[in-house]
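Q: Sharing a model that was predicted from the sequence below.
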Amino acid sequence: MPWQRLETLLHPLLARLGPRFLTRRAVWGMALFVIAVAIMALDFLPQKLDLTVGQPSPRDFKAPQGIVYESEVLTQKAREEAARQVAPVYRVDNTVVASLTGQVDSIFQSIREINNSTGDANERVARLKERLNQFKLAPAIIQALATADSGTINNLANATKSIINQVMGEAVPQDALNTARDKMLAAVETSGIDARYRPLVAALLRELDLKPNLIYDVAATMQKQEKARAEVVPVQVTIRQGEKIVSDGELVTAEDIEALQKLGLLRTGTSWGGFIGLILFQGILVALMLLYLRFFKPDIYGDNHLLLLLGLLWLIFLVFSRGVVAISLGGRPDLARLVGYLMPVAAGSMLVAILLDAQVAVIFTVFLGLEAGIISGNYYQFAAAGFISGLTGIYCVAHLSHRSDLARSSLFLMLANLLSVVALGLMLKDTLFQLSIAAGLALANGLLSTVLTIGFLPFLENSFGITTAVKLLELSDPNHPLLKRLLLEAPGTYHHSILVGNLAEAAANAVGADSLLARVGAYYHDIGKLKRPYFFIENQVTPENPHDRLAPTLSTLIISCHVKDGLEMAREFHLPRVIQDIIAQHHGATLMSYFYHKACENSRDEKEVAADDFRYEGPKPQSKEAAIVMLADSVEAGIRSLPKATPGRMEGFIRKIIKEKLEDNQLEASDLTFRELTVIAEAFMRVLNGIFHTRVEYPEVVVKEIERRKNRNGVLHKQSAG
């Protein structure tokens, strides 16, 4: 096996990474990644012409054709110049005032604690002197503080903080700190503070650790610079055909290299640097894709086959895209780059949406769009066109209900591609000729993407065993061999299945389940009855019922076997696994109450009859669709036994059936909620009301008048014909 050889080659490297990596998933993942990078890296191969800035040109370079482009070099220079012209931004740091007032609060809190202590006046004076020693206050001031009450201390603290807020609340740079301190000391004299305590406040303000509150705001300055850069209009460069770009021996500038690059005369930059950057970028994209699947789509992340499918679609897209960009349009570089509009991003998006999930397809579209931008020469317009095309494709196939939807999607794709390409061309100031070429490529892209989707879909569907809406639509064809046999050999079961399909489809639509799967599953849920059709009452054309002559246990065995028989036939005709699950689960472990009660009546002791012997083997429905088919099957089979199917009786019967299934724990594994069960009952009623609606009874007089007119018209018709 090829994968075994690859695993053997990579085993030493994987062994260093740890045992968790010794899996086929890791081997396949690394192989796909290496192949993808190899395809992408063709643009980073060494070129025979490699000019660098500051070196002399090896020859004359002239423009083979005229071109207009946005110069990234000149635009960047203009942006940097605009950023240099931006004045630095400063802001006021409010934490400086908070820090200063905090220091003041700490000092006055110490004074309060000393004054509120239990010692005598002399002891408080001694402690205050020790605490306020740094301020070198006169004994009279300390004596006054020792006798001050809490209100006086609070007023002093508030007055001091008010002075600080008044002065430091304004912008104070580093060179204005001394001036600010002088302002605060001057404010002490005019603040109304008691003269006895002014020396204390002044000393405290002198000792404060002042810091500037006007600081350089790096983030705001950078934001302002970025805004200035963004406001710079891209610089347009016009080069006429035959114009000399750089002369032989002339020192090459960045602008020259960019012009030569745009003209397709050479590529600039270090090939190894670009190659490493490509690997890193691809690694980031793949890692983000896997993280999304792990956290939001664990069922896909845990399936190696589905991950391999995503990887193969990635490689298929890269191969087609690489072939697209190799197309040369008349040898003109300005037109050759437009072939990027032909890259079939929508094909990958639609295939993922059909085969896996529409949400995964959106993420995959972003992934492929970025790849398209890189392959096409790092042009954002091709990535943007890819996004629009891919999202349109997902919308077209998200609710696939007919085969014609795939073909019809090409029209929507062509229209979306055309509009996006025209819009991008106008934004990029393309010429009318370039716009016409791009528009033609966009229309071709829509057709190509649809053709690729239709072509690859059956192959991928069969190879990976995925049941898509297209597959289900094929199975819903009445000409399918099983359905034709059901119609001819068990017509009652066939019509029963059709009605169950209608009920199941309406209910699935109402609760947001897969209505197509529910309908097709209902068509095939009773195919096992083909083995013994006349043992089922809907296929009995005579009043005689064969079960009347059989023991209840034997009748139970015959009836329950239609599930096993149906599974065998489903496997024989290669029906998808999801259909097989519905066949196996459409009765769950339901009790066959008729035969159970019949056995109880025939038995002398009802305790000898075990109810479990009269149940289907299951399993119980594991999905919403299987549970809906179970309910629809029971409702359709039982509704015909109602003596008079009025809307009220039907609704009561439907709710009774659902309640019995619920109480019998048949719905516990299906994830249906109580609210959804109510919605299902309402959906059943809408369908059944259309089937069993009452007909208007015409009065006898009206009937006679209709007959009279019909006879009269017949006579007139004969006379006119004669």
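A: Nice, I can see it.
Q: only C-alpha atoms for contact and neighbour calcs from this point on.
A: Will do.
Q: So for stretch 396-406, what gets flagged as buried?
A: Across stretch 396-406, burial judged by 16 or more other CA atoms under 10 Å covers 396-398, 400, 406.
Q: Over to stretch 553-569?
A: 555-556, 558-563, 565-567, 569.
Q: Can you name the element that comes right after the helix or strand where Leu288 lies?
A: Using DSSP states H and E, the element containing Leu288 is helix 271-296. Remark: after helix 271-296, the chain's next helix or strand is helix 298-301, criterion DSSP H and E.
Q: what packs against the helix holding Leu288?
A: Applying 3 or more CA pairs under 8 Å, 6 or more residues apart in numbering; DSSP states H and E, one finds that helix 271-296 makes contact with helix 24-40, helix 298-301, helix 358-375.
Q: Can you point out the buried residues in that helix?
A: Applying a neighbour-count criterion of 16+ other CA under 10 Å, one finds 271, 275, 278-279, 282, 285-286, 289-290, 293 buried in helix 271-296.
Q: picking that back up, need the buried residues of stretch 553-569 in TSV (columns: secondary structure and distance to Glu80).
A: Converted to TSV, these look like this (DSSP: H, G, I helix; E, B strand; the rest coil; distance: CA to CA, whole Å):
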residue	secondary structure	distance to Glu80
Ser555	helix	89
Thr556	helix	86
Ile558	helix	85
Ile559	helix	83
Ser560	helix	80
Cys561	helix	80
His562	helix	79
Val563	helix	75
Asp565	helix	77
Gly566	helix	74
Leu567	helix	72
Met569	helix	74
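Q: here's the one I want to compare it with:
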Amino acid sequence: MTGWIRRICKRFGAPAVLIGISFVTTIMMFGFLYDTIATDTYDVELFQLSHETIRAAKTVEDPVRTERERERAAQEVQPSYRFVEEISSNQATVVESLFRYVYEAKQAVTADEEQEEPEPANYDSALTELRESIRLLEQNENGLQLTDDMLLSLLVLDEEVLLRTQRQLRNEVLSVMQEPLRESGVLQARNDVEQSIRQNDQIPASAIAAAVAIARANIIANEVINEELTEDQIEQARASVEPTRILQGQVLIQEGQLIDREVYRQLELAGMTEQRSNYRPGAALSLFVLITTGLLLLVVQSSKVDGIKKAIRLTIVFGVILMSLSIMKLLELISGNFDVVIDFIYPTALAGILVRLLIDERTAVYVTVLLSACAGMMLQSGYSGVFQMDAALYVLFGGLAGIYLIRSGSRNIHILPISLAVGGVHLLYVAFYLLMNQSQYTSSEVAFYAAAAIAAGLLSGTLATGLLPLFEAAFGILSTMKLIELSNPNHPLLKKILTETPGTYHHSVMVANLSDAACEAIGADGLLARVGCYYHDIGKTVNPQYFIENQSHGNLHDQLPPEKSRDLILAHAKDGAAILRKHKMPKELIDIAEQHHGTTLLKFFFYKAKEQNEKLSEKQYRYDGPKPQTRENAIIMIADSLEAAVRSMKSPSPEKIREMVDSITEDKLKDGQFDDCDITLKELRKAKAVMCETLNGIFHSRIAYPEEKNNGGRKPNADD
């Protein structure tokens, strides 16, 4: 797989490949999620019987029913009233005005001086004048209607009686109008005032009918509707009505029922009729997958690796997402066969653990967030909406727990404890879910959810353990777990080094300690450097006796010409790479074996050969390389030379060790051995300081113990 990706990148360019993989990821995610959000449509006709029970596929607002409810709420609002004191005084004034017109008309009546009573003809003219005067009052909305007999009964009254009648009517009107009176109570108030007038002996019997008519007409509502306040209350009542919704899962029509206009309208509103196509879900999902894959591309693109490795990483993420969505789809398909929520058995930490071990923590976190969003749409138990927060949070918390329980730089990754811890997080979330759901659960259901939570954690670890080697083999990834496996002393190649070249094995362990500490100090991969050091000199197993750490009976190179010694020494880098390739070891370890000497000069044998041939070229005595390509390889190069140099010192002291570290590092730097890697001078200074501390700890001075007689002449050891 890795070789195939490399060939495509070389042909089309890494950026184009990254965009292509992102496009495929977008299409894949769209395909998985579309079935979840797509609305089923039905071939239904108005006034026909439904062939099946139809449920709403999504929650939508019903504007028609919402408006009906708002109108009903508005109609139920009782009007707000305000008491107008001026109305009572106005009506009393009307009574006074009417009697003033009567009095004026009465004054106009002319009588013969010899007659004690006026002539009827004079009353006729006065009645005509009075009728004209009260014409405007009778046109009022109050319903004042006075017949000629009523007016005449007033005109014939004595002035004193007329004034008394006026006062009585005015008082009757005021007594009623001083209290709040609404329109609904006007009729009863008029009846009451009529009864009071008929029982009032201060009013002449001949004028009762006119008095009653005047009083009833002037009893009107003095508590009127407050239009502004009432309108505000109506608007508040309308606004307080929540929109009426057709809920997802709601039965719109049962099988065999008639599809009337209301049901058909609801089906259309939910976008479930074939006559109405709904493009909105597809458009929304397109935006979602574009955002998620675009951010995924940015996350991968921002990593500090070359274009080919970015393409490999994005392909790995694609594979992990594809696998995770497939598991979600399987759960979605079979969830209808269970009465309980089976989504809790989804292995939430699987994707995060795989991406964390295969790539890095940051990418793992984003993949977990992405999958939690997808789970919110795919793992929908029942009809709870377009996005189910329960499922999303469950996947998010479980995934993050799995990622962060793998400690950065940890040399021992135990999947079982991590799986159990993830299961514990699941249990806490399930408890939260059951408590918040406020539903009644049986003991068997609670037991199932608890078991599913633990099983999901164990399933995450089990699947990650089983799938990790497959991803490593397919993409040539050297994960932390693989490095830990390769560091096992029982590995066949390490046992080969130990048994055939014990001195080289000890040297490799010492170099590993130096390299590991220095790499950790500068932020490089210390575990990779350590394991690489274990195998970096495996090429010496081809001719172990020609390397000084494995010699016990003199140096064999003393009897060999420089050319022969050169060939034996230089060959161990290539031989080591060949052995590692033969055993299909990771490329990173092969690179360390090839690059740990770079193109450095084999000085001892070069100067020895130059004594015989002054024109000898340095190139013939340099390693074939290549030069170190990574910071880890550069550190290993320095540590390899340092360990051999310090070990050869007779009495190493901190000052001598520091001078040796500076000298060797300076020599490699001036020789251009670090030109092809991105190590900086600041990082070299840190690495040198750590190496000095480590070497001082290894080659510290020891206390000289004197011989004592009572010790049998034996020098005491450190345990004495």
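A: Noted; the coordinates are in hand. Just so you know, these numbers come straight off a predicted model, no measurement behind them.
Q: Mind checking the helices and strands packed on helix 271-296 of the first structure for the one nearest to Ser247 of the first structure?
A: Taking CA to CA as the criterion, Ser247 of the first structure comes closest to helix 358-375 out of those, the separation being 31.1 Å.
Q: what do we get in the second structure for His525 of the first structure?
A: Matched across to the second structure, His525 of the first structure falls on His536, judged by TM-score structural alignment.
Q: Does its match touch Met585 like I think?
A: No. In terms of CA atoms under 8 Å, His536 of the second structure does not count as a neighbour of Met585; the distance is 11.9 Å.
Q: of those two, who's got more company?
A: Neighbour count, other CA atoms under 10 Å: between His536 of the second structure and Met585, His536 has more, with 31 against 15.
Q: nearest spatial neighbour of the more buried one, skipping sequence neighbours?
A: Leaving aside its sequence neighbours, His536 of the second structure sits nearest to Ala593 (CA to CA, 6 or more residues apart in numbering; 4.3 Å).
Q: Where in the second structure does the helix or strand containing Leu688 of the first structure align, residue-wise?
A: Using DSSP H and E, Leu688 of the first structure sits in helix 674-691. Counting by TM-score structural alignment, helix 674-691 of the first structure pairs with residues 681-698 of the second structure.
Q: Need the contact partners of the matching stretch.
A: Applying CA atoms under 8 Å, 6 or more residues apart in numbering, the contact partners of stretch 681-698 of the second structure are 513-515, 517-519, 521-522, 635, 639, 653-654, 657-658, 661-662, 665.
Q: still on that earlier bit, can I get the buried residues of helix 271-296 of the first structure in a markdown table including distance to Ala121 of the first structure?
A: Below are these laid out as a markdown table (distance: CA to CA, whole Å):
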| residue | distance to Ala121 of the first structure |
| --- | --- |
| Ser271 | 86 |
| Phe275 | 83 |
| Leu278 | 81 |
| Ile279 | 80 |
| Gln282 | 80 |
| Leu285 | 77 |
| Val286 | 78 |
| Met289 | 77 |
| Leu290 | 77 |
| Leu293 | 77 |
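Q: farthest-separated two in these?
A: The widest separation within those (CA to CA) is 32.9 Å, between Ser271 and Leu293.
Q: In the second structure, what sits opposite Met650 of the first structure in the alignment?
A: That one, Met650 of the first structure, aligns with Ile657 by TM-score structural alignment.
Q: Its match: neighbour count?
A: 22.
Q: cool, and Val233 of the first structure?
A: Using other CA under 10 Å, Val233 of the first structure has 11 other residues around it.
Q: ok, back up a step: just to confirm, which helix or strand has the counterpart of the residue nearest to His536 of the second structure in the first structure in it?
A: Residue pairing (TM-score structural alignment): Ala593 of the second structure is matched to Ile583 of the first structure. Remark: Ile583 of the first structure resides in helix 577-585, with elements defined by DSSP H and E.
Q: Check what contacts that helix and list those residues.
A: Residues from elsewhere that reach helix 577-585 of the first structure (CA under 8 Å, 6+ apart): 467, 517, 520-522, 524-526, 563-564, 566-567, 570-571, 618-622, 625-627, 629-630.
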